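**Student:** one predicted model, sequence on top.
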Amino acid sequence: MTHARLTPDPEFSGLNEDAQIGRGVVNLLRKPNGARDRQLLLGAEVKVLWRHEGWAYVQANADDYCGFVGVASLTKPQVLTHKVSAPGSHGYQNAAFKSIDRSAMSHGSLLASSGEQDGFIQTSHGFVPVQHITAIDDFADDPADIASLYAGTPYLWGGNSRWGIDCSGLVQAACAACNISCPGDSDMQEAELGTLLDDTAVPERNDLLFWKGHVALVWDEETLIHANAHAMAVVFEPIQDAIDRIAQTDGAITAHRRLVIPS
């Protein structure tokens, strides 16, 4: 399945520069000052394919998604050493919890440490508590557990952060934390993730249920967790309640897939 957002637009090509996202959360836009398609988090690695009048056309290394970001949101590449494993964290001016906070960062943000001091790592975005981070190559093994970190997060179309996320963003965050390659949109996830099951399969933890334009992660055989516009948040919901409610507007489940989690 070919997806337009994964194929760089030749009109906005010519460069091939490595860069990283240098702000907490950056909208990935369909065109300059246009609609948001997805978001990129602090430290996300990108290829810069075009620059003009304060805008850059980039392709995200993690999932090949293309779009426009402000040039001011980009930084030169650093050697990434850690990632935020808590729902969110802050970069402080000093290695002290009463220090002024300089930056905010979502779960999944990537950091380059230049050293450790008094229980904090030092980064270009401030001192970050070691309780909130893990090594860049440490991975979880339970996507549903990762998704639960986002419980209560506001629903945001195209969102990818603890401050706003949508259904496919939640699945992508959960998969990324478990070293599972995952595209950004639910239609791509339905086509590519895991193994397709038949209609008789009983939902198990970490299965994915798809509807037209929607995806949810199974918590247990009776419950799912998903970001949805009905609740305008990431919520737990009984599977049957979700099936009955969504059937009224978007129809029946279109696919049931089982994730393959690396050992």
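**Tutor:** Alright, I've got the coordinates.

**Student:** for the rest of this, base every contact and every neighbour count on C-alpha atoms.
**Tutor:** OK.

**Student:** hmm, who's touching the helix or strand where Y57 lies?
**Tutor:** Per DSSP states H and E, Y57 falls inside strand 55-60. The contact list for strand 55-60 (C-alpha atoms under 8 Å, 6 or more residues apart in numbering) reads 6, 8, 12-13, 32, 44-51, 65-71.

**Student:** and here is the other one:
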Amino acid sequence: MAPPQMDRRLTPATDRVALEDLRGLLDRPAWTAGRPARLVRPLADLCSDPGGARDRQVNFGAPLTVIEDRGDHSFVRADRDGYCGWLDRAAIGPADPAPTHRVTAPATHVYPRPDMKTREVMSLSMGAELAGAGPEGRFLRLATGGFVPIGHVGQDPATDPVAVARSLLGTPYLWGGNSRWGIDCSGLVQAALGACGIACPGDSDLQRQAFPESPAIDRGDLLFWPGHVAMAVSPQVMIHATAWTMSVTLEPIADALARIDAAGEGPFLGAHRPG
């Protein structure tokens, strides 16, 4: 068992194997330096146990450190935010080639040829990391095979997390979701900040700890309740992924405060400013 001060979600160790970095902090039968890898499926659930409940999701090309292989599953650390959990082993591939681009559109398709009329081979969500091998017409050829529309990818970070979050309006709510196909409150915040190059943890309690308090609500601030986070679009309006509408939606902040308080799901925990 990890010591009480070590968060299971952020501890790169199973009951049998731990990363070398934790020597002296944990007692484990075996230690590893970890194996660098990447996700090779469009999307995969990161689970609390092999084949168990979903904690979060990992997108295509995400860098991983594999800590233990066990049957059909592997325990990994998602290196972008340090979140640890179990993935389907078949979803994990080699670390190379290194990504050169990220999907910047809410979603895109990978085609077998640089032709939009061909049948797509996979669909990718915002934040997927791609190794580009050069432009080909209106497409980017991928080193791993296939072509994506060049207008759906980029190499530079976005500059406005609110604009990124707004591009995901209407995305269905999904507990633990991190993609255009389904996203939750902390997943939306992480996607918006990550697209702008701002490191962001995966869960709302960790996000609240990561960023300083804001003296007054302003555009881009994160608004927190127990188990929930939203992003201020302005001092009066927020955007969030919510089970209330089962979607990413805009809502007046005053209305949200009153509704959440009436439902007994408060209290409001304040605003924090990322970046």
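**Tutor:** Sure, I can see it. If you're wondering where the values come from, they're calculated on a predicted model, not measured in any experiment.

**Student:** one step back: quick check on the contacts of strand 55-60 of the first structure: which are buried?
**Tutor:** 6, 8, 12, 32, 44-51, 65-71 (16 or more other C-alpha atoms under 10 Å).

**Student:** which strands and helices sit next to the biggest strand by length in the second structure?
**Tutor:** The longest strand of the second structure (DSSP state E) is strand 63-70. Here strand 63-70 of the second structure touches strand 17-19, strand 35-39, strand 73-78, going by 3 or more C-alpha pairs under 8 Å, 6 or more residues apart in numbering; DSSP states H and E.

**Student:** ok, now with 10 Å
**Tutor:** With contacts taken as 3 or more C-alpha pairs under 10 Å, 6 or more residues apart in numbering; DSSP states H and E, strand 63-70 of the second structure sits against strand 17-19, strand 30-32, strand 35-39, strand 73-78, strand 83-88, strand 92-94.

**Student:** can you check which part of the first structure it sits on?
**Tutor:** Under TM-score structural alignment, strand 63-70 of the second structure corresponds to residues 45-52 of the first structure.

**Student:** with stretch 229-243 of the second structure instead?
**Tutor:** Against the first structure, stretch 229-243 of the second structure falls on residues 215-229 (TM-score structural alignment).

**Student:** and that stretch, what's buried?
**Tutor:** Going by 16+ other C-alpha under 10 Å, stretch 215-229 of the first structure has these buried residues: V215, A216, L217, V218, W219, D220, T223, L224, I225, H226, A227, N228.

**Student:** which one in the second structure is aligned with Y92 of the first structure?
**Tutor:** The pairwise alignment with the second structure assigns Y92 of the first structure to Y111, based on TM-score structural alignment.

**Student:** residues contacting that match?
**Tutor:** 117-123, 139, 141, 145-149 (C-alpha atoms under 10 Å, 6 or more residues apart in numbering).

**Student:** with the second structure superposed, average distance for the strand holding Y57 of the first structure?
**Tutor:** Its matched residues in the second structure lie on average 0.5 Å from strand 55-60 of the first structure after superposition (mean C-alpha distance after the TM-score superposition for the first structure).

**Student:** now do that strand against strand 66-70, angle only.
**Tutor:** Angle, strand 55-60 of the first structure to strand 66-70, by axes from the mean of the first three to the mean of the last three C-alpha atoms, to 10 degrees: 140 degrees.

**Student:** how close does the alignment partner in the first structure of L168 of the second structure sit to I253 of the first structure?
**Tutor:** Alignment note (TM-score structural alignment): L168 of the second structure maps to Y150 of the first structure. Distance of Y150 of the first structure to I253 of the first structure, computed by C-alpha to C-alpha, to the nearest Å: 24 Å.

**Student:** between the two, tell me which one has more neighbours.
**Tutor:** The neighbour comparison of Y150 of the first structure against I253 (other C-alpha atoms under 10 Å) goes to Y150, with 27 against 16.

**Student:** may I have the secondary structure class of the more buried one?
**Tutor:** Here Y150 of the first structure takes the coil state, with states given by DSSP: H, G, I helix; E, B strand; the rest coil.

**Student:** that one against W163, yeah?
**Tutor:** Yes. At 9.0 Å, Y150 of the first structure counts as touching W163 under the criterion of C-alpha atoms under 10 Å.

**Student:** now the common contact residues for those two.
**Tutor:** Shared contacts of Y150 of the first structure and W163 (C-alpha under 10 Å, 6+ apart): P87, G88, H107.

**Student:** okay if I get these as JSON lines plus secondary structure, distance to Q172 of the first structure and neighbour count?
**Tutor:** Shown next, in JSON lines, are those (DSSP: H, G, I helix; E, B strand; the rest coil; distance: C-alpha to C-alpha, whole Å; neighbours: other C-alpha atoms under 10 Å):
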{"residue": "P87", "secondary structure": "coil", "distance to Q172 of the first structure": "15", "neighbour count": "20"}
{"residue": "G88", "secondary structure": "strand", "distance to Q172 of the first structure": "17", "neighbour count": "19"}
{"residue": "H107", "secondary structure": "coil", "distance to Q172 of the first structure": "12", "neighbour count": "25"}
